[in-house]
Structures are given as structure tokens and as C-alpha cells.
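# have a look; sequence and predicted model below, questions after that.
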Amino acid sequence: MSTTLLLQPPTNSSPQTAFTLSQQAKSFFTAQATWLSALPYPLNLFVNTESQEKWATYENIFLACLRTGDNDSAHRALEELTARFGKVNERVLALQGLYQEATAKTQQDLEEVMMQYDVILKDDPTAFAIRKRRAALLRSVGKQTEAIADLIKLLDASPTDAEAWAELADMYLGQGMFEQAVYCLEEVLLVMPNAWNMHARLGEVLFLSANNMEAGREQLKTLSESMRRYCRSVELCDDYLRGYYGVKVTTGRLLEVLEGVKKPQQSAADPTTGDLAPPSLPTVKKLNELATSKLAEIMRRGSAGDKNWDGYSQAELTAVRSLLDGDTQKIER
């Protein structure tokens, strides 16, 4: 089993990776149980099996098995984690709750899990992992308002929790509350200023917000900021498909908007609010051409499976092809 696969953060794992990992779970458990006992005495006394990587592997296997429906293997991994860290460990309690949520068969089962979370939080209001699970469960059953309130309570106590800010931004976005979602993502970037994926996510939210505005100066400012966020994401991570896709889309929209904006307004900045001047038309055109060229290269080399270019999913490459084909059709017309 690949070490990289075992230690890959589960939130970044594709469905295929999760399936592969879960398929190899039983052999992993067998290897863990037998390799130490195979060493002769007294060598086995000098071997330390404790490591951060080992328990990260168990947790990744647990999550992968839950995703693929292998509840038996997930339970075995959970038992190992519980035996090592104890039943009252906050992270173990959160994983136990996740297991119960995933294996719940009725609404009543989910309500019982919720009551368990309430009991834990009553005894320890600072159990952030449990509060996050409670918010996730509330969201999954459609109680968005309560989930948002839970995360706000968590962030009042721990304002530097980037994961909670990102989740709250996603919930606000689902409610169409763009301004609040933007604020939350800006808080994420205060904690993690070099997180290129969060810059791109903020660019997405700003772009969606601009599309819901009437044509005018405010829309132009929002579109410009969206483009800058995408540019920052590809500056931090070269060959970032999502970033270049965003640059392509936002610059295409900006080209349409800038043509209808008078030149004096287009070049003016607002020093009272710290707003930057909108980009010039030549700059936007150059960025659009750069994004087009880069996306074409990613699609060509990713589809061919070139070395170091095989990290893109087929869905991503298909989306790029569709975007570039649509651009070609516009030019032909």
C-alpha cells in the first residue's frame, strides 16, 4: 500500500482513492497485527510502534471505509484509535459520533446522536470537535439556521479556527448571503494567507455576488476583486486548474463589462475606502489570453497523462474543454 495514499488528507481524496484505500484496509490491519509478533525476543521490546503517521493512517482508513460503506473495517479502525487514545478523547468522541451518523438507519437514530452531542457539550462547552460534528449534523438534516448559530458560538470562543470559518462561509453561500460568506472567507485568509484554494473560493463567491448585482460601478469593483483573488491563487500554486479557470471566466466577464464603462470611471480609484482601480482593458485581455493558453496546456498534457500532469480529474478536464470550446464558438460567430 502506498505510503502517500495512506497519509493523504482524507478531505483531498478522490472517490477512487477512498475506494482503493478501503479495499486494502483488511490487509493493513493484518500486517499491523503480525509484523511485531514476528520479531524474536528481545528485539520486539526495542521496537516503538508509536508515530503520528501510524494513527493518521488509521484515521484515514476509518474515513475511507465509511465513505465506501465498509462499516466493519471502519469500526475496527475506530476501536484501535479508541484503545490508544481513550473513550473520552475529544477527537475519538467526534469520530465515534461520525460513525454513528454514518450508520444511522432512522431519523430517531440521528436524534439520539444529537442528544449525545448535547450531553458532551453540556459537560464541556469547549469540545470544539463535537460542536463541529453537531453543526454538520444539523446541516445534514436541513436545520441550517441552527447549524449557523452553532458555528458562530464556536467562533466566538475560537476566532482563529479556519475550518469553522470556511464551513460557515459555505452555509451562508447556500442561503444566498454573499456579503457574509465573503467576510468569513476573508477571516480564513487572515489565518491562512497562502491558502491558494481559499483565494480561489473567495474569487468564486465574489463572482457569484457580482452576477447578482445590477450593472454599474459596484459590479465592476466586485468582478475586479474576484479576478485578483483568482490571480493570487495561481501565483501561489502554479498549474492550479481551478485558479486559471476562474481567471478565464472573470476576465471574460470583465471584458464585457469594461466595454460599457466610461474611461474616467474605469481608471478611478477610491482612496477613502482603499478600493483599487479597476484593471485596464489591455490588462484584462492579456490575462484572458494567458489563462486560455494555460488551460489548453493543462487539458492537453493532463489528458495525455504526462508525468507530473496526472493530478487532474476527468471531470475537471471536461469542464476546461467545454469552456475553451465555448470560447472558440464565440470567436467563430
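That came through fine. Residues are numbered from 1 along each chain as shown.

# from here on, contacts and neighbour counts on C-alpha atoms
Will do.

# that's a helix at A181, yeah?
Yes - assessed with DSSP: H, G, I helix; E, B strand; the rest coil, A181 lies in a helix.

# which residue, neighbours along the chain excluded, lies closest to it?
By the measure of CA to CA, 6 or more residues apart in numbering, the closest residue to A181 outside its immediate chain neighbours is A169, 4.2 Å from it.

# what about the nearest residue to Q265 once chain neighbours are set aside, neighbour count?
Take Q265 and drop its neighbours on the chain: the residue closest to it by CA to CA, 6+ apart is R217, 8.0 Å away. Other residues within reach of R217, judged by other CA atoms under 10 Å, total 15.

# same deal with E50?
9.

# hang on, it is in a strand, isn't it?
No - read with three-state DSSP, E50 is coil and lies in no strand.

# all helices for the stretch 101-250 of the chain, in order.
For the stretch 101-250 of the chain, the helices defined by DSSP state H, counting those that start in this stretch occupy 107-123, 128-140, 144-157, 162-174, 178-191, 196-211, 217-236, 241-258.

# give me the contact list for stretch 221-241.
194-200, 202-207, 209-210, 243-244, 246-247, 250-251, 253-254, 277-279, 294-295, 298, 316 (CA atoms under 8 Å, 6 or more residues apart in numbering).

# this is the comparison structure:
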Amino acid sequence: MVTKLDETELKRLESQVEHGGGGAWEYLCLVRKLKIRRSDKVLKHGLLILNDPKKRSSIGDEEWTLYEQVAIAAMDCNSLDTARDCINVLSKKFPESKRVGRLEAMLLEAKGCWEEAENAYSSLLEDNPLDQVVHKRKVAMAKAEGDLLKAIECLSKYLKVFMADNDAWRELAEIYVSLQMYKQAAFCYEELILAQPTVPVYHLAYADVLYTLGGLENIQTAKKYYAATIDFTGGKNTRALYGVCLCTAAIGQLAKGRNKDDKEGELHTLAAKVLEKDYKYRAPDKLPLLTSTLKTLKLSS
């Protein structure tokens, strides 16, 4: 996780390097350490070091790490000739390296040689089935080709091995939602909530999916997760507040007066009041529209 201290140091170094104040190597190391993308700047300042024999020799064996970093940045920037040059240098130095093989497969992918890249990635996985980067590249490639069903297949295989990868679960959930496969998306969000029960965005997304699925039981559960989101965010999540109101209205229609809970009534009344107060302060011109909407839902305070 990138902390505020990291961001401050990154901005300081970035400004220093961009204005000719030196520190390019320290900047490149920090970008790599924080695992963030600054591809255009990495390409620019990385090449300045690699193309200067004196600067290159000053970083010792880290030279090869920089070649890899610049190669990836070059692919991001569509400077494929530069990427090829960097990979060639690495290939000569490490002729049997699977890591270099991965870069070569990524270059094929960047060129749009999908079949060749697929074969290269599959070969790498045969040698090392636990290579997370290669698994994720296959997912990215499937998405780039527009084959979301294949992306689902790749992610599902990956998650059978790396079940604790929350980012992968979230990506899979979002693909399912885009394909309107809401039951499958709900399962993914359940896994995320089990793994990180206090992350509000997972509760909110799960509630959205359940509300979309519909049915009394799903909507009642969705309301609980919208309420949890409100709790985790200190009552400041507008989408969750709306969710409580919408769920209350839907439950009223579906339940037709059955199982009425006074506490549930208090919740939606409070949510409506918070929404009205928020709109009055932040968007007074839209307050009449909100009031009208809440009256339609029979939830106006």
C-alpha cells in the first residue's frame, strides 16, 4: 500500500528529476518499490541512465533490473523497438531465463500477436504453474481481445491456486457484473467480504448485486449490506443511503405489510433525512428532485 509519506517522497523526487536536480536512479527505484506506473517518466529517465556507460556502471548489477523496468515501460508507451532492444540485452545476458521469456511473451502481446503470446505464456506455465504474473497476463490478454468468457476461465483457474488474491476476486466479480451474471458476482463479493469484512466498497457492491437480482430475500439482505456500508463510512456514502431507501420501498411492495420492523423503519427515515440534509448543503438546486423522488418512494421526511 502506498502511504502519504511515499506519495510525498515520490512527488518530491519526480519534481527534482524533471527539473534537472538529479536523483533519477533513486526515483526509478522508488517507482519500482511502490509498484506504480509512471511509464513515460521511467522510459525517459531510465534510458538516460542506460545510454550513458558511466551512469550505467554506477548502479552495478542493478543495471539488469533497470533494463527490465525500462522494457516494460517502453511497452506501456508503445515504444516497441526500445522494448525489443532492452529484451535483447537481457536475453544475451540470461539466455535461459524464464523471467526474460516472460518479457518476450509480453512483447508479443504488445504487438497484438495474440496466438504467439498465448503459446509463449502457456509454455511458461508448464515450466512454472505458480507464476502469478503469467496467469494475470493471460487474463489481461483475454480482456484486451474482448473475450470475457476466456478471462473468466483464466481467473477461475488462477483463484483455485491463489484463493487469497482479493484483487483477482474483485476483477472476476466486475467481469461477471459486466456480463449480467449476478449470482456468480455475488459469490465473488461474498468471498471478498469474508476475507476483508470491514471494507465498505465490498459491502456496497454486494448490496448492489443483490438488489439487482431482486426478490424479497435478496433485497432484505441488500438493505443490511447498504446499512453496513453506511456504518463503515460514518453515514457519508450517498449511494448506500439511496440503497436503503430503494430497498425499503421494494420491500414494502413485495412484503405487503408483512414482517414490519420498527427499527427498519427508523433506518430508512434516517437515511432519507441524511440525504435531504446532504443535498441541501452540497447541491441545493437538486434538492427538489430528491424530495420528489423520496415522495414517490413514500419516504420523504
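Perfect, I can see it now. Everything numeric here is computed off the predicted structure, so don't read it as measured data.

# and the TM-score between them?
With the length set by TM-score structural alignment, normalised by the length of the second structure, the two chains reach a TM-score of 0.65; 255 aligned residues with a CA RMSD of 4.5 Å.

# ok, back up a step: and the residue nearest to Q265 of the first structure, how far from G260 of the first structure?
R217 of the first structure sits at a distance of 11 Å from G260 of the first structure (criterion: CA to CA, to the nearest Å).

# now do E289 of the first structure
21 Å.

# pick out whichever of the two has more residues nearby.
E289 (16 against 11).

# need the counterpart of that one in the second structure.
Mapped onto the second structure by TM-score structural alignment, E289 of the first structure lines up with T269.

# which SSE is that match in?
helix 262-282 (DSSP states H and E).

# what is the helix or strand following that helix packed up against?
Downstream of helix 262-282 of the second structure, the first helix or strand assigned by DSSP H and E is helix 287-296. If you count contacts as 3 or more CA pairs under 8 Å, 6 or more residues apart in numbering; DSSP states H and E, helix 287-296 of the second structure packs onto helix 262-282.

# show me what contacts the aligned residue in the first structure for E171 of the second structure?
The pairwise alignment with the first structure assigns E171 of the second structure to E167, based on TM-score structural alignment. Going by CA under 8 Å, 6+ apart, E167 of the first structure touches no other residue.

# how about 10 Å then?
Counting by CA atoms under 10 Å, 6 or more residues apart in numbering, E167 of the first structure makes contact with 132, 135-136, 148, 151, 173, 181, 184-185.

# overlap of the contact sets of R217 and G260 of the first structure?
Q266.

# residues near A186 of the second structure, how many?
Burial of A186 of the second structure is recorded as 21 neighbouring residues (other CA under 10 Å).

# what about the residue mapped onto it from the first structure, distance to H199 of the first structure?
When the first structure is aligned by TM-score structural alignment, the residue opposite A186 of the second structure is V182. Applying CA to CA, the value for V182 of the first structure to H199 of the first structure is 11 Å.

# so what sits against both of the two?
Joint contacts of V182 of the first structure and H199 (CA under 10 Å, 6+ apart) are V188.

# before we move on, back to that, closest one to A33 of the first structure among the helices of the stretch 101-250 of the first structure?
A33 of the first structure sits nearest to helix 128-140 of all those, at 29.6 Å, using CA to CA.

# following superposition onto the second structure, what is the mean distance for the closest one?
Mean deviation of helix 128-140 of the first structure relative to the second structure after superposition (mean CA distance after the TM-score superposition for the first structure): 2.5 Å.
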